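Asker: next one to model:
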Amino acid sequence: MQSHITEIIESLKKELQKPLPGLKAQHEMVPTSRLNDLAKEPVNPKKGGVLLMIYENAEKLKLVFIQRTDDGGVHSGQISFPGGKFEPGDKDLIATALREAEEEVGIDASRVQILGNLTTMFIPVSNYMVSPTVGFYNGTPEFKPNPDEVAGLLEVTLAHLVDDKTKGPGLVDVRGRKFEVPVFHVEHHKIWGATAMILNEFIQVIKRANGAVKL
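Answerer: As a prediction, the model looks like this:
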């Protein structure tokens, strides 16, 4: 691993131990009309974990997203992080995130170095309380997407994600209706909703870390 990559990873790990940008950063990617929904007290929410997995490719750091299959669920076809529901056999929500990533994209979870966690968030539409875990993959991941859950992968450099020009308004389709919401424009995809909220917080952490080490 290149020395500057090691420095960036160590810097990110340190930043994740500090007070996080939190809900303020997450709510920047929520339409104003939906903020009241997020303020409601969750009632018996399900628990879930997602993995923001960083890895090195061609001397650049990337983050992998999945496009969910169109299964008729509330998140069908959306761009998201690998992850899913907490199962009784999971030690904790970090274990949930690692297990789900292994199942969905075929990575070797034992090679993921945990760097820290972002702010837990509630997703009203699916009644999930989600814990985002940030990890670094030691080596080159050989992705094997599970076709039952994953329609495709989106691999994006951190340098591209922190570019402010990727963020702006965008039209999304929700059950046949069009809505304008805050999105990240990545290639021909729009990242929005809970994934965009988590991503926005992570980008702010990256920018803090990037003050010491350039991507």
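
Asker: please count neighbours and contacts with C-alpha atoms only from this point.
Answerer: Noted.

Asker: what about the strands in the protein?
Answerer: Assigned by DSSP state E, the strands in the chain fall at 46-57, 60-68, 79-80, 83-85, 112-117, 121-123, 128-137, 150-157, 167-174, 177-186, 189-191.

Asker: which one of those lies nearest to Glu28?
Answerer: strand 177-186 (7.9 Å; C-alpha to C-alpha).

Asker: mind listing what's buried in the closest one?
Answerer: Judged by neighbour count using 16 or more other C-alpha atoms under 10 Å, the buried positions of strand 177-186 are 181-185.

Asker: what's in contact with that strand?
Answerer: Strand 177-186 is contacted from outside by 28-31, 156, 166-173, 190-193, 196, using C-alpha atoms under 8 Å, 6 or more residues apart in numbering.

Asker: now it, how far from the centre of its chain.
Answerer: How far strand 177-186 lies from its chain's middle: 17 Å, per C-alpha atoms, centre = their mean, to the nearest Å.

Asker: likewise stretch 130-138?
Answerer: In terms of C-alpha atoms, centre = their mean, the centre of stretch 130-138 is found 8 Å from the chain centre.

Asker: again with stretch 94-102
Answerer: With C-alpha atoms, centre = their mean as the basis, stretch 94-102 stands 13 Å off its chain's centre.

Asker: what does it contact?
Answerer: 48-51, 82-87, 90, 107-109, 131-133.

Asker: same thing but at 6 Å, please
Answerer: The contact list for stretch 94-102 (C-alpha atoms under 6 Å, 6 or more residues apart in numbering) reads 49-51, 82-84, 86, 90, 109.

Asker: alongside the first, I'd like the structure of this one:
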Amino acid sequence: MLQTSFHTFTDTLRQRLQEPLPGEVAHSKMAAASRYRLGIKPNERTRRSAVLICFYPYRGSIYLPLILRPQYDGVHAGQMAFPGGRMERFDENLTRTALREAQEEIGIRVSDVTVLGHLTELFIPPSNFYVLPVIGTLPYRPDFYPDPREVEAVVEVDLDTLLDETIVGDSQVEVRGMTVDAPFYQIENYRVWGATAMMISELLMVIGSVK
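Answerer: Model prediction:
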């Protein structure tokens, strides 16, 4: 029964991703106030990157992995994220970037991933990246092998948890000595905010028309 419902979900999601996406409308719901106040725009030094949002069946439900970035001297240190990273010269496209980075960071077997489509590309001012969220599925729960240089922890998230509106909050976040007002998703003991929260917001708006 689980496999039937999982396949129905993924088939419908694939179709929905071919339709117009909510994009900025969804992003604005979870954007930090500083994003619009500072008004930072893409420029000639802006680079491209991609992340993988990968669904799989587990425990009678549908899950996806998030990662906790380790503490380091960087703008995204200690934050929750989807596995992913910057596009390299040898990547033929951003889908390949997302798959390669997910394999390197959390050890999933990308040859088993079915790509359904993607969400809206999102500009991230602090790191000056455009990031493309790629949506994929695995037919099984993967074994995770996190790269300790890139990933402090893998956090498996039940889709029903993401769909629970009570996990949404708003607070001030300290980022490199600055205080930022930012909406967040409270997932277990982790607060997911910033670009990752904006991607989740669009994902949930798309899924809301699927379920």
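
Asker: just the TM-score for the two chains, thanks.
Answerer: TM-score for the superposed pair, counting by TM-score structural alignment, normalised by the length of the second structure: 0.94. Supporting figures: 210 aligned residues with a C-alpha RMSD of 1.4 Å.

Asker: any chance of the buried residues of strand 177-186 of the first structure in a markdown table, plus distance to Asn117 of the first structure?
Answerer: Listed next are those as a markdown table, based on distance: C-alpha to C-alpha, whole Å:
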| residue | distance to Asn117 of the first structure |
| --- | --- |
| Val181 | 26 |
| Pro182 | 23 |
| Val183 | 22 |
| Phe184 | 21 |
| His185 | 24 |
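
Asker: mean neighbour count, the strands of the first structure: which tops it?
Answerer: Sort the strands of the first structure by mean neighbour count, taking mean count of other C-alpha atoms under 10 Å, and strand 79-80 sits at the top with a mean of 25.

Asker: how distant is it from the center of its chain?
Answerer: On C-alpha atoms, centre = their mean, the centre of strand 79-80 of the first structure falls 8 Å from that of its chain.

Asker: for that strand, packing partners?
Answerer: With contacts defined as 3 or more C-alpha pairs under 6 Å, 6 or more residues apart in numbering; DSSP states H and E, strand 79-80 of the first structure has these neighbours: strand 60-68.

Asker: what mean distance separates the strand it packs on from the matching residues in the second structure?
Answerer: Mean deviation of strand 60-68 of the first structure relative to the second structure after superposition (mean C-alpha distance after the TM-score superposition for the first structure): 0.6 Å.

Asker: Asn127 of the first structure touches Pro45, doesn't it?
Answerer: Yes: with contact defined as C-alpha atoms under 6 Å, Asn127 of the first structure reaches Pro45; the gap is 5.1 Å.

Asker: and stretch 40-51 of the first structure, how far apart are its ends?
Answerer: Using C-alpha to C-alpha, to the nearest Å, the end-to-end distance of stretch 40-51 of the first structure comes to 25 Å.

Asker: please disregard the earlier target; I meant stretch 69-82 of the first structure.
Answerer: 12 Å.

Asker: what range in the second structure does it sit on?
Answerer: On the second structure, the counterpart of stretch 69-82 of the first structure by TM-score structural alignment is residues 70-83.

Asker: in that stretch, what's buried?
Answerer: Neighbour counts over stretch 70-83 of the second structure (16+ other C-alpha under 10 Å) mark 70, 76, 79-83 as buried.

Asker: closest one to Arg16 of the second structure out of those, please.
Answerer: The closest of the buried residues of stretch 70-83 of the second structure, once distances to Arg16 of the second structure are taken by C-alpha to C-alpha, is Phe82, at 21.0 Å.

Asker: on that earlier part again, just give me the closest of the buried residues of stretch 70-83 of the second structure to Leu204 of the second structure.
Answerer: Distance ranking of those against Leu204 of the second structure, using C-alpha to C-alpha, places Phe82 first at 14.9 Å.
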